[in-house]
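*Asks:* no sequence on this one, just coordinates:
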């Protein structure tokens, strides 16, 4: 059985391809002010690469951590347009999203490529958030469990010291940006499946986030589930009031 008390809740905002210097400054100021009171969760903001230095400056001295939305599978070299894990660490980035469904769908990222990116993130001291999830077609075909296990398989034989540093986010693709959301019971079932894949000795420490149209009005019901340790939030993270309301849940 999951023991929430061993895992502090984690709320990660994914801005996706949104933002501007002026708009970011206002949003970050509101988040910094709102996070001043002791929340029962850790907060992370994942922004486009070009704004990460702005985040580092605006959030300096706050408890809000900074994350990137992707990372290269290579350490360095002739890879135009790529950003390495060491570069992210160099600008005070602490977290990175790996294998988001939009990367898998639009950029044909395979499980093997996602694993290579995870390896780079860990080697650079970043905390990776490994995203897994099924499409609507897979959901309707009843193969959710096999899809999730296959997406996790490429890292499950890694040393415990690596697995302890990975956070997993379950994001049913059919619920991302659609307004649809898995019911708390549906999400809990998959979160429990994910935890069961982790080695018994560290499974209770694994943070598993739910991502898929998380909003202030459904957050509390999701977080009440024993294996849901927080959320990977998309659209609602672009509004300070909504993001902080989810954090308060």
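*Replies:* Thanks, I have the structure now. What you see is a predicted model; the values in this text were computed from it and never measured.
*Asks:* for the rest of this, base every contact and every neighbour count on C-alpha atoms.
*Replies:* Fine.
*Asks:* ok, which stretches of this protein are helices?
*Replies:* In the chain, the segments counted as helices under DSSP state H are 21-34, 52-58, 85-90, 101-106, 111-123, 136-140, 144-153, 160-163, 184-197, 216-223, 240-248.
*Asks:* just the buried positions in the fifth one, please.
*Replies:* Spelled out, that is helix 111-123. Buried positions in helix 111-123, judged by neighbour count with 16 or more other CA atoms under 10 Å: 111, 113, 114, 115, 116, 117, 118, 119, 120, 121, 122.
*Asks:* need the contact list for the fifth one.
*Replies:* Residues touching residue 116, when contacts are defined by CA atoms under 8 Å, 6 or more residues apart in numbering, comprise 73, 74.
*Asks:* and here is the other one:
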């Protein structure tokens, strides 16, 4: 199965010149991979004209749950769809942490984005460090992490169950498992533990939402040194890459490894 790689640029780079340089470096490497570049809003319109006849897809890092209205500073699903954006990252742990984004808000955003025809990358993951450095997660801790993620999925997809059952929409949902303790720390989750959690997520979605085809990615300190250890498993459908996606040399290495 073809892997999905999502480069989440977060609030970088600081200039359009740097953004174009980084984007062009990705363009030169693309062949048969499905690469999603989730750039800051202000750069998306600049990239639309550059992706014709390439495998690159544009992604946004957030969206509002209304199509229009007096919501200062917000951007609607329809605006992004009309611009040429295909993917939306929703519920990233940094938005949950720094912007107090709740499961209720995320639930509304997921539903609105799916209805608009956008592909949703829903981020879930336990917030506390579940293992000591270089050690495998203990079974008891894994059970606690599964309970936490299960609650997130239930709340975040509450309004979207009927949408996911629609054969036309079920392929629009992607889950990114990102244990919060691994993000930006340089200490990724043990690949075997990530595999266990991703299998659990897929089983839950299959039973709860009657959908067995949802792709689940891993995110959390992914770089060129460790990405192969995650994507070698057929159950892990790709990776959500953060900091490493801002370094041209890292981007080239990651794409070379995946393809």
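*Replies:* All right, it came through fine. All values derive from a computational prediction rather than experimental measurement.
*Asks:* ok, back up a step: format the helices of the first structure as TSV; extra columns: distance to residue 171 of the first structure.
*Replies:* Shown next, in TSV, are the helices of the first structure (distance: least, CA to CA, whole Å):
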stretch	distance to residue 171 of the first structure
helix 21-34	24
helix 52-58	24
helix 85-90	23
helix 101-106	8
helix 111-123	15
helix 136-140	11
helix 144-153	10
helix 160-163	19
helix 184-197	9
helix 216-223	13
helix 240-248	17
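*Asks:* one step back: which of the buried residues of helix 111-123 of the first structure lies closest to residue 70 of the first structure?
*Replies:* Comparing these against residue 70 of the first structure with CA to CA places residue 117 closest, at 8.4 Å.
*Asks:* leaving out chain neighbours, which residue sits closest to that closest one?
*Replies:* residue 73 (4.2 Å; CA to CA, 6 or more residues apart in numbering).
*Asks:* for the residue mapped onto that neighbour from the second structure, give me its contacts.
*Replies:* By TM-score structural alignment, residue 73 of the first structure lines up with residue 65 in the second structure. Shown in contact with residue 65 of the second structure (CA under 8 Å, 6+ apart): 76, 77, 108, 109, 110, 111, 112, 113.
*Asks:* from those, which is closest to residue 139 of the second structure?
*Replies:* For the contacts of residue 65 of the second structure, the residue nearest residue 139 of the second structure by CA to CA is residue 110; the value is 31.1 Å.
*Asks:* what about the residue mapped onto residue 188 of the first structure from the second structure, how many neighbours?
*Replies:* For residue 188 of the first structure, the aligned position in the second structure is occupied by residue 195, per TM-score structural alignment. Around residue 195 of the second structure there are 22 other residues, counting by other CA atoms under 10 Å.
*Asks:* before we move on, what about residue 42 of the second structure?
*Replies:* The burial count for residue 42 of the second structure: 8, using other CA under 10 Å.
*Asks:* same deal with residue 193 of the first structure?
*Replies:* Count around residue 193 of the first structure with other CA under 10 Å applied: 15.
*Asks:* one more: the one 4 residues further on?
*Replies:* Using other CA under 10 Å, residue 197 of the first structure is surrounded by 14 other residues.
*Asks:* over to the one 5 residues further on?
*Replies:* In terms of burial, residue 202 of the first structure registers 13 neighbours under the definition other CA under 10 Å.
*Asks:* what residue of the second structure takes the place of it?
*Replies:* For residue 202 of the first structure, the residue aligned by TM-score structural alignment is residue 211.
*Asks:* you'd agree that match is up against residue 201?
*Replies:* No: in this structure residue 211 of the second structure lies outside contact range of residue 201 using CA atoms under 8 Å: 11.2 Å.
*Asks:* tally of neighbours for residue 150 of the second structure?
*Replies:* 19.
*Asks:* and what of residue 49 of the second structure?
*Replies:* Using other CA under 10 Å: residue 49 of the second structure sits among 9 other residues.
*Asks:* to which residue of the second structure is residue 158 of the first structure aligned?
*Replies:* By TM-score structural alignment, residue 158 of the first structure lines up with residue 161.
*Asks:* what about its match, distance to residue 115 of the second structure?
*Replies:* 12 Å (CA to CA, to the nearest Å).
*Asks:* same question for residue 91 of the second structure.
*Replies:* 17 Å.
*Asks:* now swap in residue 79 of the second structure and tell me
*Replies:* 13 Å.
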